[in-house]
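1. The following block contains a protein sequence and its predicted model.
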Amino acid sequence: MSPRAVHQSLRNALRGYLNTNLLTHGQRQYCIMVTLALAVSVEFLENIMFVFSAGHIMGGIDADPRGFALAQSAYAIGSMLMIVKQQWLARRYGYRRYLAASLLVFSLGTWYAAASTSLSMLVTARLVQGVGGGALFTSSRVLIPLMFAPADRGRAVRLFMLGIFGVSAIGPALSAELIDNGAWQHVFYGVLPLSLLAMAGSWLFLPDAEPSEKPGRPALIPLLWFGAAIAALQIAMSDARFDVFSHPGRLLAIALCGIAMLLGFLWHQWHQDAPLLKLRVLRNPVYLTGLLLYFMYYLLSHLHGYVFPIYAERALQIPLTTVGWLSTIGGLVSLVSIMAYIRYAPRLKRKKPLMILGLLIMAYAAWRFSAMPPDAGVESLIPILALKGLFGVMVVIPVAGLTFRGLGEDNFAHGYQSKNLMRQIASSFASALGAVLLENRQFSVQVSLAGAAAQEPAIAMQWLHHIQDALMARGMDAAQAGSSALAQLTALLDRQALLIASEDMFRLIAALAIGGAVLVLAQRRLA
């Protein structure tokens, strides 16, 4: 007997023992539900922890902000490539092998990220992570209607959503604790146990579900075409914060090249009989409206998620661990809210007022952050973060329930595939937009503050002399005290500039949320 046949026999024996000797049918169904929830939670947890800890990770490998943008772009490229190819791979190898292999690749990428000592290693690791984790969300969600009877699907979806909102809640606090009590590498190591557990569950509990007919050729040329398009767009977005003023022509050329290739890819897919993306079946107006609302939600969510940790830790000078737990407060409110929504949603006949209220809550929370004084304490932030925690449940859950209702079960997988492409595009765009606007606004404010200080040299010199005298009274010599006083003045100007820039970003978020509320109000397709 060949090694492969021995391995197959052992695996079948183990799975058969678990399914017949230890687990009842109901218990096995529950294990499958938990496995799918774990699989989707892996990617959410890793991404939340990576973004929250980005400054410490980049400092650990001695990389600048451009490196962070490049690492994020690498993940997005790998992820979107796999989302496009997800259905072909699932049909070719079956969901059990595909999900287990994806989680294995994701785990290897995560381990390599923790072992990174340079930017090139981290970018490579993020690309591998994207390849492994890109289609976890799509695959896990589309398996629910495939694997469970209508009576069991509600329970499976509830566990699925609780997994997402649960890890979203604990992610920031876990990141902060791991860094504060260890090192930045622990952020990656902290994800590995969940990833390995989901991989084992996928291998043991998911059925082979092998198709009777093998799919056709892998269509590598369209896939590479799509990869080149999104790579060009990701490069344009990641370099925008650095080149928007210094090299605008080059930036515009790269962006236009990416857009042209992407439009060409979509045109090609539209006219293909066996496309990677079945666009023609997704022309349902309710679905297209839902995609627009998804884009709006992910844009607002990721913009706020990018700005708030910077604002709290660097502008308000709140310790990292406290910032992590502050972010977790909003996540816990979301988790409790999703439980309440699951229970009372059937009584809500109209979802549009709920979505409008959620967007107005985000606008109010962002406006409150924009009006915070420089010495705002933790007690001032907690109520706003708790209120903001309602945003996700009140917007994205109703949108999810309305978007796919017109597609039917046959086209649900295609619809969810395109929706997750939209998610990656929106999150990447939000990170790039936040980086460009925050960086440029901070630089502009720094120039203005420096100019104002130069116009009142007597006041600036008086402040410097006061600090210098105080430092000399503590034992410093004149040269050290003068240098330290100048450094403190520079740090104070930098902090003030970041505070003003962050407040402007929160005003932008508030304006976008109000615009989103008006958009939802004007929609007649979503009730």
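-> That came through fine.
2. Every contact and neighbour count from this point should use C-alpha atoms.
-> Fine.
3. can you give me the strands for the stretch 201-350 of the chain?
-> Using DSSP state E, counting those that start in this stretch, the stretch 201-350 of the chain contains no strands.
4. Report all helices and strands that the helix or strand hosting L512 contacts.
-> L512 is part of helix 478-522 when elements are defined by DSSP states H and E. The contact analysis (3 or more Cα pairs under 8 Å, 6 or more residues apart in numbering; DSSP states H and E) places helix 478-522 against helix 285-310, helix 352-370, helix 408-455, helix 457-473.
5. and that helix with helix 285-310, angle?
-> Helix 478-522 runs at 160 degrees relative to helix 285-310, counting by axes from the mean of the first three to the mean of the last three Cα atoms, to 10 degrees.
6. quick revisit: ok, which of the helices and strands packed on helix 478-522 comes nearest A232?
-> The closest of the helices and strands packed on helix 478-522 to A232 is helix 408-455. By Cα to Cα, the value is 12.8 Å.
7. Give the other helices and strands that the closest one contacts.
-> Secondary-structure packing of helix 408-455 (3+ Cα pairs under 8 Å, 6+ apart): helix 65-93, helix 136-147, helix 220-243, helix 285-310, helix 457-473, helix 478-522.
8. Can I get the ones you listed in JSON lines including distance to A260 and mean neighbour count?
-> As requested, the helices and strands packed on helix 408-455 are arranged in JSON lines below (distance: least, Cα to Cα, whole Å; neighbours: other Cα atoms under 10 Å):
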{"stretch": "helix 65-93", "distance to A260": "17", "mean neighbour count": "22"}
{"stretch": "helix 136-147", "distance to A260": "27", "mean neighbour count": "20"}
{"stretch": "helix 220-243", "distance to A260": "8", "mean neighbour count": "20"}
{"stretch": "helix 285-310", "distance to A260": "21", "mean neighbour count": "20"}
{"stretch": "helix 457-473", "distance to A260": "53", "mean neighbour count": "15"}
{"stretch": "helix 478-522", "distance to A260": "27", "mean neighbour count": "19"}
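9. okay, pairing it with this:
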Amino acid sequence: MRLRALPDFSPLRIFFFTVALGGAAGVDFVASSMMGIAGTHIRGGVHASPEDFLWSMTSYAAMASVANLMLARIARHTSYRSFTVIGLIIAIVGSLLCALSETPFEFAIARGVQGLGAGGLFAASRIIMQLLATRDERGALYFGFNIGSQGLLAITPWLAAELVESAAWQMVFAIQVVLALVVLVLVLLTYPRRVPPPGGLWALDIDPMDWTVVILFSLGAMVLMHGLGDLRFYEFASSPAVALTPLLGFALIGAAFVRLRSESKLWLDPHALLGRRFLIGILFYAIYYFLNGLWNYLIPTLLQSGFGFGFQVTGAALTWASTVSLGAMMCFSLVAPRMFGRRRYIAFGYVLFSAALLMLSLRTMSGASMAAILPALLLQSLTVPFVMAQVAGMTFVDFDEDDFQDAYAFKNIVRQIATASGTGAASLWLQYGETVARTHLIERITPFDLGGVPPMPEMMRMATALQTQATLVASANLLSWLAVFCGCVAVIALLIRWRTTPVA
């Protein structure tokens, strides 16, 4: 196909251009998802506790929030092409620093650099598509976009597992460096020199950035997420002061919005973000990305620490699941015009998610084979077009080009916070759940079960078996609760009204 905004582009160049758009977004997706998929190996490599590991995710999300806040201003001064190129270069530097990190503190700083570069790439890619293509042209562009974004997500788990097993945990970030370099070359070869949006957008007068808002929002995001994570380490009844940290995070973010509302010239316009449809859409986005971040951490941990599969088997299973997700998104891009704007599809997606969680929880037991587990993983992978794509189609339908940029930047800030919160919650929940399960399991062991004092090798074998069983119990409990939660979300999706006039 051809684009009216780019008459000189051949259909082949447009295809590779859309693949490059998706690849740029995929760099951000991979940077976030690999923290869950390879989290155990990374934690061991930098000697991080679960709480230390949480800092690496909150620092990424906080700096990604900064990138999204600066997105529109930088792009208007230069172009979205320049923003993407600069972001990819910074992301490459951040990935290299992650690979060179030796302590949790160094790793958290490196992840912040990576987030500053990669965190705004998805929003930039999606805004470019909005500016360049008319409504009837966008459907065809998603075909290449999905190949780039979902394709990177599909290949990375398998590739990382193969290389980590044969080398070291640093290969997780070496792969990200190589992928970002490939995407950078593709961007330089295929992107138009400047995206010319209608209405003389490039000629707008732009004031200096309000760094007070940047600091308030990014610091608030980081404090909020880390405070929520810390709640898992304490009993609220005995330590009510631990609630002050997340409350402080909310207060900082609120202060940022108060300042935005009082400014005469805004660079993230909150007035465009107060519509009923957008607020409901952001709520569903936050739920989905929280669950996605949680799933991406829980499943690799369960497969390796619970079921005892190696990293290579785990990586292959996750790649198969991501490939099915890619196929589902490709099919969805062909029928999207007939499916957009339907609450029942969102509800159906969460029913699938709930069924996958329940299926996996019932099969979470010692000795389970991959053949019994893989169907649940594949079922969950089918939820992406029904949930994420549908929410996207219903959230942004009312925005013009200018407001879309503000709305999508804010949506990606929410995505970063929700994803990091989900990954951190999964890490801390497993630690808490394993501790409780291990305590109950030990209480059930009597001296008669031990048959006296067993030799040291037998004690070590029993300790390993106890830890494995604790992981299985904690994971099964979490999966069961999440299945119930997704069922409730499905009901809410059917009942909630996205606008004053009901949508069928």
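-> On my side now, so go ahead. What you see is a predicted model, and the numbers here were worked out from it, not measured in a lab.
10. and the helices and strands packed on helix 478-522 of structure 1 as a markdown table, adding distance to A209 of structure 1?
-> As requested, these are exported to a markdown table (distance: least, Cα to Cα, whole Å):
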| stretch | distance to A209 of structure 1 |
| --- | --- |
| helix 285-310 | 28 |
| helix 352-370 | 38 |
| helix 408-455 | 16 |
| helix 457-473 | 72 |
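11. And these: which comes nearest V40 of structure 1?
-> Short answer: helix 408-455, nearest of those by Cα to Cα, at 12.1 Å.
12. so where in structure 1 does stretch 404-420 of structure 2 end up aligned?
-> Mapped onto structure 1 using TM-score structural alignment, stretch 404-420 of structure 2 spans residues 412-428.
13. what's the answer for stretch 368-381 of structure 2, then?
-> Under TM-score structural alignment, the match for stretch 368-381 of structure 2 is residues 376-389.
14. just stretch 208-218 of structure 2 next, same as before
-> Stretch 208-218 of structure 2 covers residues 217-227 of structure 1 once aligned (TM-score structural alignment).
15. how about G293 of structure 2, what's its partner in structure 1?
-> So G293 of structure 2 corresponds to H302, using TM-score structural alignment.
16. likewise G45 of structure 2?
-> Using TM-score structural alignment, the equivalent of G45 of structure 2 in structure 1 is G60.
17. hmm, back to that, is the match of G293 of structure 2 in contact with F429, as I believe?
-> No. Counting by Cα atoms under 8 Å, no contact exists between H302 of structure 1 and F429, whose distance comes to 9.1 Å.
18. From N440 of structure 1, how far out is F242 of structure 1?
-> In this view, F242 of structure 1 and N440 of structure 1 are 9 Å apart by Cα to Cα, to the nearest Å.
19. swap in L223 of structure 1?
-> 35 Å.
20. ok, now L119 of structure 1?
-> On the measure of Cα to Cα, L119 of structure 1 and N440 of structure 1 end up 24 Å apart.
21. So for the two, which sits in the more crowded spot?
-> Shown here are L119 of structure 1 and N440; by other Cα atoms under 10 Å, L119 has more neighbours (20 against 17).
22. wait, what's in contact with the more buried one?
-> With contact set as Cα atoms under 8 Å, 6 or more residues apart in numbering, L119 of structure 1 has these partners: 61-63, 67.
23. For those, pick the one with the most neighbours.
-> Highest neighbour count within these, by other Cα under 10 Å: G67, with 20 neighbours.
24. Give the closest residue to that one in space, chain neighbours not counted.
-> Distances taken as Cα to Cα, 6 or more residues apart in numbering put L119 closest to G67 of structure 1, at 6.5 Å, once the chain neighbours are dropped.
25. Identify the residue of structure 2 aligned to that neighbour.
-> When structure 2 is aligned by TM-score structural alignment, L119 of structure 1 is paired with P104.
26. Same question for L357 of structure 1.
-> Counting by TM-score structural alignment, L357 of structure 1 lines up with F348 in structure 2.
27. repeat for L332 of structure 1
-> So, by TM-score structural alignment, L332 of structure 1 is matched to T323.
28. measure its match to V187 of structure 2 for me?
-> 24 Å.
29. one step back: my guess is the match of L357 of structure 1 meets A490, correct?
-> Yes. Using Cα under 8 Å, F348 of structure 2 is in contact with A490, at 6.9 Å.
30. what sits against the residue positioned nearest the centre of structure 2?
-> Compute the mean C-alpha point of structure 2, and by Cα atoms, centre = their mean the closest residue is T419, 4.3 Å away. T419 of structure 2 makes contacts with 32, 289-294, as judged by Cα under 8 Å, 6+ apart.
31. Endpoint to endpoint, stretch 314-322 of structure 1 covers what distance?
-> 13 Å.
32. Onto which residues of structure 2 does that stretch map?
-> Going by TM-score structural alignment, stretch 314-322 of structure 1 sits over residues 305-313 in structure 2.
33. Over to stretch 161-168 of structure 1?
-> Alignment of stretch 161-168 of structure 1 against structure 2: residues 146-153, by TM-score structural alignment.
34. quick one: that stretch to chain centroid distance?
-> Here stretch 146-153 of structure 2 is found 14 Å from its chain centre; the criterion is Cα atoms, centre = their mean, to the nearest Å.
35. how close does it sit to structure 1?
-> By mean Cα distance after the TM-score superposition for structure 1, the fitted stretch 146-153 of structure 2 averages 2.3 Å away from its aligned residues in structure 1.
36. Provide the contact partners of that stretch at residue level.
-> Residues outside stretch 146-153 of structure 2 that contact it (Cα under 8 Å, 6+ apart) are 18-27, 29-30, 319, 322-323, 325-326, 329-330.
37. same check, this time on stretch 159-172 of structure 2
-> Against stretch 159-172 of structure 2 from outside (Cα under 8 Å, 6+ apart): 34, 38, 41-42, 45, 98-100, 175, 311-312, 314-316.
38. Apply 7 Å and report the result again.
-> Here stretch 159-172 of structure 2 makes contact (Cα atoms under 7 Å, 6 or more residues apart in numbering) with 41-42, 45, 99, 175, 311-312, 315.
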